[in-house]
Structures are given as C-alpha cells and as structure tokens.
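Visitor: structure for the following, please:
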Amino acid sequence: MTAKGLPTISPYALPRAEELPTPRAPWKLQRDRAALLIHDMQNYFLRPFTSGADPLVTVVANIAALAQAARKAGVPVFYTAQEGDQDRRDRGLQADLWGPGMSAAPAHQPILAALAPQPGDFTLVKHRYSAFQRSNLETLLRARGRDQLIISGVYAHIGCTLTAADAFMRDIEPFMAADALADFSRAKHDLALAYVADVCGVPLNTAQILEVL
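Guide: As a prediction, this is how the structure comes out:
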C-alpha cells in the first residue's frame, strides 16, 4: 500500500521557455482579462522541498515578481490556503490518499512569509484539489470582468492542474506559469504542463507573463 503524506522532493531544474509544450488552445494572455492565482504556498506544502535549492528558490522569486506586477497593473491576486486540523468529515477522500493533512500550527498553516497576501488581495479557503470547489473564486472573477486565470504555486500536477481543468470547464482561460510552479519531481512537473497544454490551457514562463502585466 502506498504511504500517505507528502514525499521528500529532490532538487530539479525548472523548464525553460523552449521546453514548454505547444498548447492546443490559441488564447493570448491579456492584462485586462487576467487574474493571478497563488496556489497553496503554505509552509506545510513547502517543507518537502530542499531548502535553498530549485525548484523552490526560483519559484518563490517568480511568484513574488508576478504578484508585484499584478498589483501594480490592477490585476486581482488570489491565494488559496487550506485550514489546519480539518475535521475528517470535511477532509473527505483526501484523507484516504494524503492522511490527516496539516495542523493549525505556525509551522504548517501560514502562507510563506515572502509571499504573504497584501491589502486588496483575496485569500480563499481551499477544500479540494481545485481552487473553485466550495469557494467563490468564479463569482469574484466574474464580478471583476476577469475570464483568464494565471496559475502559480504547488503542486503542479495536482491542485494546479485540476484548477486549470475546472477553470476551462467554467469558460475561464487558464495559463500555467510554468516556472512559477513546483511539483514532486521534474517528471510530474512536465506531466502537468503537457496535460494542460493538450486539453485545457496555455503554459507560459514568468518572463512572458510579466511582459503582458
């Protein structure tokens, strides 16, 4: 039986622009249509990464750059964050795959200090893989005339990919910030980008997104 909980994540190099898969979708990112999602960048989910090494070092820097540019441009910034000490009934099937999850302790629940939400940002309680599940993310996007979502954070092949797929099914165009995502391994990271490019979204690197913002 597979062990529950998060794996230890070895360092790996992030994909370069020329390594990104070609998307099926023809969509072009537009500043006035976009919002930025910073997905699950909580201490608990970042602990498995090797401190001081990629992918995390570059991912944190790239997310910070995206957030700063988004705020300056008037692009809404959204965060997701799970709550600690979840009731087993609320955690649902996630407990079967990942165990009880995080506690409410400062070592687990807070968003990484370097990426802390700023006044005017939105922080959504995360319930399932997709950021749209049991949240008002779609309503908040629609109210602001936003139908494109830039997705950054962890983990690329789990919550980030499922959020992209969910956005697509709500007619919100997803863009994966390929070098502002991190995952269990480079293979999982590439899997996420390939899947999204093939069926529901557009991978871009941080430099390409910053040009638009």
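Visitor: could you use CA atoms for every contact and neighbour count after this?
Guide: Noted.
Visitor: tell me where the protein has strands.
Guide: Listed in chain order, the strands found in the chain under DSSP state E are 34-39, 77-81, 122-125, 148-154, 173-182, 202-204.
Visitor: the nearest residue to Asp147 once chain neighbours are set aside: how many residues sit nearby?
Guide: Nearest residue to Asp147 in three dimensions, chain neighbours excluded: Ile172, at 4.6 Å (CA to CA, 6 or more residues apart in numbering). Each residue near Ile172 was counted by other CA atoms under 10 Å, and the total is 22.
Visitor: need the distance between the two termini of stretch 162-180.
Guide: According to CA to CA, to the nearest Å, stretch 162-180 extends 16 Å from its N-terminal end residue to its C-terminal end residue.
Visitor: show me what counts as buried in that stretch.
Guide: Buried positions in stretch 162-180, judged by neighbour count with 16 or more other CA atoms under 10 Å: 162-168, 172-180.
Visitor: do stretch 50-69 as well
Guide: Applying a neighbour-count criterion of 16+ other CA under 10 Å, the buried positions in stretch 50-69 are 50, 54-56, 58-60, 62-69.
Visitor: take those residues and keep only those in helices.
Guide: Here DSSP state H is the test, and the buried residues of stretch 50-69 give 56, 58-60, 62-69 as lying in helices.
Visitor: now the strands of the chain as a markdown table including distance to Tyr195?
Guide: As requested, those are arranged in a markdown table below (distance: least, CA to CA, whole Å):
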| stretch | distance to Tyr195 |
| --- | --- |
| strand 34-39 | 18 |
| strand 77-81 | 22 |
| strand 122-125 | 25 |
| strand 148-154 | 14 |
| strand 173-182 | 11 |
| strand 202-204 | 10 |
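Visitor: which one of those strands is the most hemmed in?
Guide: strand 173-182 (a mean of 28; mean count of other CA atoms under 10 Å).
Visitor: okay, the angle between it and strand 34-39?
Guide: Angle, strand 173-182 to strand 34-39, by axes from the mean of the first three to the mean of the last three CA atoms, to 10 degrees: 40 degrees.
Visitor: another for comparison:
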Amino acid sequence: MSDLVPPRSELVIDPTRTAVVNVDVQRCFVENTPLAAPDGPDVLRRINELVGACRAAGALVVHTRSWMRPDRTDVGAVMDRLVPPFIVALYTAGAESAELHPDLDVDERDIVLDKPRYGAFHATELELVLRHRGIDTVIVTGIATSICCETTAREAAVRDFHVLFADDATGTQDMAGVDAATLHRATCASLSMVFARIVSTDEVIRTVSDDARALAAR
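Guide: I've put the predicted structure just below:
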C-alpha cells in the first residue's frame, strides 16, 4: 500500500488573523534536565526566527508554560498517577526550571499563558483571546512535539482553527524506548492527515512576509 499524502495547496497566511502558539519553551524543556529535547537550543533558535518574523508582520505571539501549583492541588489524576513528582517539580511555579528560557524572544506585546494540562486550550483563556482578536489560524511551535505541541494542535483543530505545525521549530525527547527523531516524524505524519499542515520555519517566514506586504498594498 502506498503512503497517503495530504494534498498541498498554496500556503497563505494573513498575519492579522494568525497567532503563533509557542508551547512550553521553558528552561526544563530546552536543556539540562531529563525533559529536555536533545536539540532544544537549535529548536529555540528557529522558534525565535519564526516568532520574530510573524510578530513583525502583525501576528499575535502567545508563549505557554506548563505550570503547576506548588501545593499540587491542580496536578490531577493523570499526572498524579503517571508522572513522578520530581518531574512535575521541574515545571511547578516558583522553580527556576519552570521559567521561560532566557534566550527566548519575548516581547511586551506577546501573551504569556500558564496552562495546567498538556494542551494550551484546556482550562485556559486561549480560545477566548483568539476569538476576541478575530484569529482563525494558529501556528504551533515549541516542545515537546509529541505531547504538548501535538495536544495543542489537535485542540485547535477541533475548535475549527486552521493549524500550521512547524516541523523544525518543534522538538521532543526519547520516550519509552522510542528515539526522539522517530517520535517527531510519527507525530508530524499523524497530524498531517487530518489536524494540521506541516510547515518549515523558512516557509512560514517567507509566506508571512509576502502576505503581509500584499495586505499592506491593498
């Protein structure tokens, strides 16, 4: 059986109706912890390139943080049973490892959103913010590809947002005996079928810049 390949139409991005949802680029996911993506610093560099271009073109930028209460009252059943406490502690409020990475491009116009679950929409005001601003397209970047980024992309898709998933501006780590590269490729393949269009950083930057110029010329 041949692989099913979703059709590729011309990529169009209206920056004024677009948000970059930059998922969990926190110290603990970028480097120097068991949760860090092997290529975390490289992913961070590409995220900064994409975020900078999109913001300059007029897009909204949202940075999310996995963020647990120190008293663990919002950890919930899944994380309480499956995730070791020392791991949850890495993204608990007050921990230095939970803060956004200091090299991340964060601007005063951006929104920083704390989330208590893997997806950025669950139990947050993200959808309300996007709807209020007339946004219909979401570009997902961040860490980890196969957990919080994927969950956020699926949540956005079922809410009828157009979802662009940045292949080279997302990253993950080895999990349960499966290497990071395989997990990343499988996640992108699954999302590409029905949830998101898989794009590269260069493709987004080129398109958002061209489309912003076209809108300004009208």
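Visitor: next up, the contacts around the counterpart of the residue nearest to Asp147 of the first structure in the second structure.
Guide: Matched to the second structure by TM-score structural alignment, Ile172 of the first structure sits across from Phe161. By CA atoms under 8 Å, 6 or more residues apart in numbering, the residues touching Phe161 of the second structure are 136-138.
Visitor: quick one: map Ser97 of the second structure onto the first structure.
Guide: When the first structure is aligned by TM-score structural alignment, the residue opposite Ser97 of the second structure is His108.
Visitor: map Leu128 of the second structure onto the first structure.
Guide: Under the alignment defined by TM-score structural alignment, Leu128 of the second structure corresponds to Thr139 in the first structure.
Visitor: my error: substitute Ala56 of the second structure in the last question.
Guide: Match for Ala56 of the second structure (TM-score structural alignment): Lys72.
Visitor: tell me the spacing between its match and Leu140 of the first structure.
Guide: Lys72 of the first structure sits at a distance of 19 Å from Leu140 of the first structure (criterion: CA to CA).
Visitor: more neighbours: the two, which one.
Guide: For the pair Lys72 of the first structure and Leu140, the greater number of neighbours falls to Leu140 (14 against 11), based on other CA under 10 Å.
Visitor: what sits against the more buried one?
Guide: By CA under 8 Å, 6+ apart, the contact list for Leu140 of the first structure is empty.
Visitor: rerun at 10 Å
Guide: Contact criterion CA atoms under 10 Å, 6 or more residues apart in numbering gives 76, 78, 122, 146 as the residues in contact with Leu140 of the first structure.
Visitor: contacts only, for the nearest residue to the third one once chain neighbours are set aside.
Guide: Spatial nearest neighbour of Phe122 of the first structure, chain neighbours left out: Phe78 (4.7 Å); criterion: CA to CA, 6+ apart. Taking CA under 10 Å, 6+ apart as the contact definition, Phe78 of the first structure lies against 35-39, 67, 117, 120-124, 131, 137, 140-141, 149-151.
Visitor: I figured the match of Ala56 of the second structure hits Leu213, correct?
Guide: Yes: proximity of Lys72 of the first structure to Leu213 meets the contact threshold set by CA atoms under 10 Å, at 8.6 Å.
Visitor: what touches both of those two?
Guide: Shared contacts of Lys72 of the first structure and Leu213, defined by CA under 10 Å, 6+ apart, are found at Leu66.
Visitor: how many other residues sit next to Arg69 of the second structure?
Guide: The criterion is other CA under 10 Å. On that basis, Arg69 of the second structure has 15 neighbouring residues.
Visitor: no no, Ile147 of the second structure
Guide: Neighbours of Ile147 of the second structure using other CA under 10 Å come to 13.
Visitor: ok, now which ones touch the counterpart of Arg117 of the second structure in the first structure?
Guide: Counting by TM-score structural alignment, Arg117 of the second structure lines up with Arg128 in the first structure. Residues in contact with Arg128 of the first structure, defined by CA under 10 Å, 6+ apart, are 82, 90-94, 134-135, 159, 162-163.
Visitor: tell me where the first structure has helices.
Guide: 43-46, 56-73, 88-91, 94-98, 137-143, 161-169, 186-199, 206-212.
Visitor: residues in contact with the closest residue to Ala157 of the second structure other than its chain neighbours?
Guide: Take Ala157 of the second structure and drop its neighbours on the chain: the residue closest to it by CA to CA, 6+ apart is Phe195, 5.6 Å away. Phe195 of the second structure is in contact with 150, 153-158, 160-165, 188, counting by CA under 10 Å, 6+ apart.
Visitor: farthest pair in the residues you listed?
Guide: Greatest spacing in the contacts of Phe195 of the second structure, by CA to CA: Asp160 and Cys188 (18.9 Å).
Visitor: surely Asn32 of the second structure is in contact with His101?
Guide: No: with contact taken as CA under 10 Å, Asn32 of the second structure and His101 are classed as non-touching, separated by 11.6 Å.
Visitor: of these two, who's got more company?
Guide: Taking other CA under 10 Å, Asn32 of the second structure and His101 do not tie; His101 has more neighbours (20 against 13).
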